[in-house]
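K.L.:
What follows is a predicted protein model with its sequence.
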Amino acid sequence: MTETKRQKQKMMTKIHLLETATKLFGEKGILATKTIDIAKAAMVSHGTVFSHFPTQEDLLNATIENFGEKLGTRLHELLDDNSSLAEILNAHITGLIEFEPFCTRLIIERRLLPSTAKDTYVMIQSIISFHICSAAQKEIDEGTIKNQPVNLIFNTWLSLIHYYMSNSDLFSPDGSVLEQYGEQLLQHYLSLIRL
């Protein structure tokens, strides 16, 4: 079925609202940003926001899902089935840099968000975990990294990255903490797990 001009415009408005929400959530904080703020920044009426997202929670969930889809797409663009653990970790950093302000707020405020938003966030982490754990197990089997539980390999990596992101105001107050420290964090982490 061919989309009408109105349907295309409606989809473009929805995408614009999600992009605006991602930007504002990253700048102001997820809990501090209201739908009226998003409407103003998107230059649409407040009612337009609610015509696409009936509740603020729906908008938040859609924004997190959109972030997850974009991050997943980015990872798939950067990786293939034979990617090494180092390549996957590097792709993870690269993907996060593109969404760093929003992802940082998500990490910091996650515990305060509605359960549906938390669940969506956990699903995103599960996809990333699958890629990292699969590559880690392959390299454990090949004898290139230390034999240890793959869940700890993933959780240690995530802890390191999330620590720097949630403290970016200390480590990189004027820019991207992952752009500034990503390579150093990657090399340090690999030195901890390699044989």
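P.N.:
Yep, that arrived.
K.L.:
Every contact and neighbour count from this point should use C-alpha atoms.
P.N.:
Fine.
K.L.:
Just the helices from this protein, written as ranges.
P.N.:
Assigned by DSSP state H, the helices in the chain fall at 5-28, 35-42, 46-52, 56-78, 85-98, 100-109, 115-142, 150-166, 168-171, 177-193.
K.L.:
and the second one, what does it pack onto?
P.N.:
Same thing as helix 35-42. The contact analysis (3 or more Cα pairs under 8 Å, 6 or more residues apart in numbering; DSSP states H and E) places helix 35-42 against helix 5-28, helix 46-52.
K.L.:
Give me the residues contacting the longest one.
P.N.:
Read that as helix 5-28. By Cα atoms under 8 Å, 6 or more residues apart in numbering, the list of residues contacting helix 5-28 from outside reads 30-33, 38-39, 41-42, 49, 52, 59, 62-63, 66-67, 100-105.
K.L.:
adding another structure so you can compare the two:
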Amino acid sequence: MKKTARELQKEQTKALLLKTAYNVFSEKGIMNTRVSDIAQAAGVSHGTIFVHFRSQEAMIEEVVAVYGQKIALRTHTLAQSCGHLSELLRAHLHGIMEFEPFYTRLVIENRLLPTGAKDSIIAIQSAISFHFSQAVQRELKSSQSDGIPSYLLFNMWMGLVHYYLANGDLFAPEGHVIRRYGGTLIQSFMKLLTAKEEK
């Protein structure tokens, strides 16, 4: 059934609000952003926001769900063709880099976000954890790191990446942590995995 002009306009307005919220969240922070900030940036009235979202919390959850899915899909797509663990780590960073300001806000504000948003963040991590576990099992069967469970190695990798992102004002004041340190993070992590073998 063909959509009416009103239905199409409503969909376009909601898409505009989602994109605008994503941009404002990326710049100002999710919990620091007021509904009026998004309305002003989108060029709509304050009340228009609540035509599309029942509450500010619902809006946050939907923005994180929509863009979290984009990050997860991009990461999964890039990771599918990786054979070596270092290639997978590079693909992971590349998938994040496309959304770095927003992803960084998710890392920093994770504990403050509504439950639905936290679930979306878990889905983003799941998109790479499966590929990571497979790569570790393929590559490190005979290494000294074999005794470390793959989930712990994954947590170490995520902790390293998130530490750099959360402290981006120190590591990359210009705002591009992954572009500046991605190669170093990969090399350092891979070196940690093989350090015992080199002794």
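P.N.:
Received the coordinates, thanks. All values reported here derive from a predicted model rather than from experimental measurement.
K.L.:
what's the TM-score here?
P.N.:
The pair, once superposed, lands on a TM-score of 0.89 when counted by TM-score structural alignment, normalised by the length of structure 1; 194 aligned residues with a Cα RMSD of 1.9 Å.
K.L.:
hmm, back to that, turn the helices of structure 1 into JSON lines, columns for mean neighbour count.
P.N.:
As requested, the helices of structure 1 are exported to JSON lines (neighbours: other Cα atoms under 10 Å):
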{"stretch": "helix 5-28", "mean neighbour count": "17"}
{"stretch": "helix 35-42", "mean neighbour count": "17"}
{"stretch": "helix 46-52", "mean neighbour count": "15"}
{"stretch": "helix 56-78", "mean neighbour count": "18"}
{"stretch": "helix 85-98", "mean neighbour count": "20"}
{"stretch": "helix 100-109", "mean neighbour count": "20"}
{"stretch": "helix 115-142", "mean neighbour count": "17"}
{"stretch": "helix 150-166", "mean neighbour count": "16"}
{"stretch": "helix 168-171", "mean neighbour count": "14"}
{"stretch": "helix 177-193", "mean neighbour count": "15"}
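K.L.:
Would you mark the buried spots in stretch 79-86 of structure 1?
P.N.:
Leu79, Ser84, Leu85, Ala86 (16 or more other Cα atoms under 10 Å).
K.L.:
so Phe189 of structure 2 makes contact with Trp157?
P.N.:
Yes: Phe189 of structure 2 is within contact range of Trp157, at 7.1 Å (criterion: Cα atoms under 8 Å).
K.L.:
So for Leu170 of structure 1, which of the helices and strands packed on helix 35-42 of structure 1 sits nearest?
P.N.:
helix 5-28 (16.6 Å; Cα to Cα).
K.L.:
ok, now which ones touch Val49 of structure 1?
P.N.:
By Cα under 8 Å, 6+ apart, the contact set of Val49 of structure 1 is Leu17, Thr35, Ile38, Ala39.
K.L.:
ah, wrong one, I meant Ser129 of structure 2
P.N.:
Tyr151, Phe154.
K.L.:
Also the one 10 residues further on?
P.N.:
The neighbours of Glu139 of structure 2, taking Cα under 8 Å, 6+ apart as the test, are His84, Leu85.
K.L.:
switch to 10 Å and redo it
P.N.:
Counting by Cα atoms under 10 Å, 6 or more residues apart in numbering, Glu139 of structure 2 makes contact with Gly83, His84, Leu85, Asp146.
K.L.:
cool, and Leu165 of structure 2?
P.N.:
With contact taken as Cα under 10 Å, 6+ apart, Leu165 of structure 2 is in contact with 100-101, 103-105, 107-108, 159, 171-172, 175-178, 181.
K.L.:
ditto for Val64 of structure 2
P.N.:
Neighbouring residues of Val64 of structure 2 by Cα under 10 Å, 6+ apart: 18, 21-22, 25, 30, 58, 70, 102-103, 106, 113, 116-121.
K.L.:
mind checking how far it is from Asn23 of structure 2?
P.N.:
Using Cα to Cα, to the nearest Å, Val64 of structure 2 is found at 12 Å from Asn23 of structure 2.
K.L.:
Residue nearest the middle of structure 1, spatially speaking?
P.N.:
For structure 1, the residue sitting closest to the mean C-alpha position, by Cα atoms, centre = their mean, is Cys103 at 4.9 Å.
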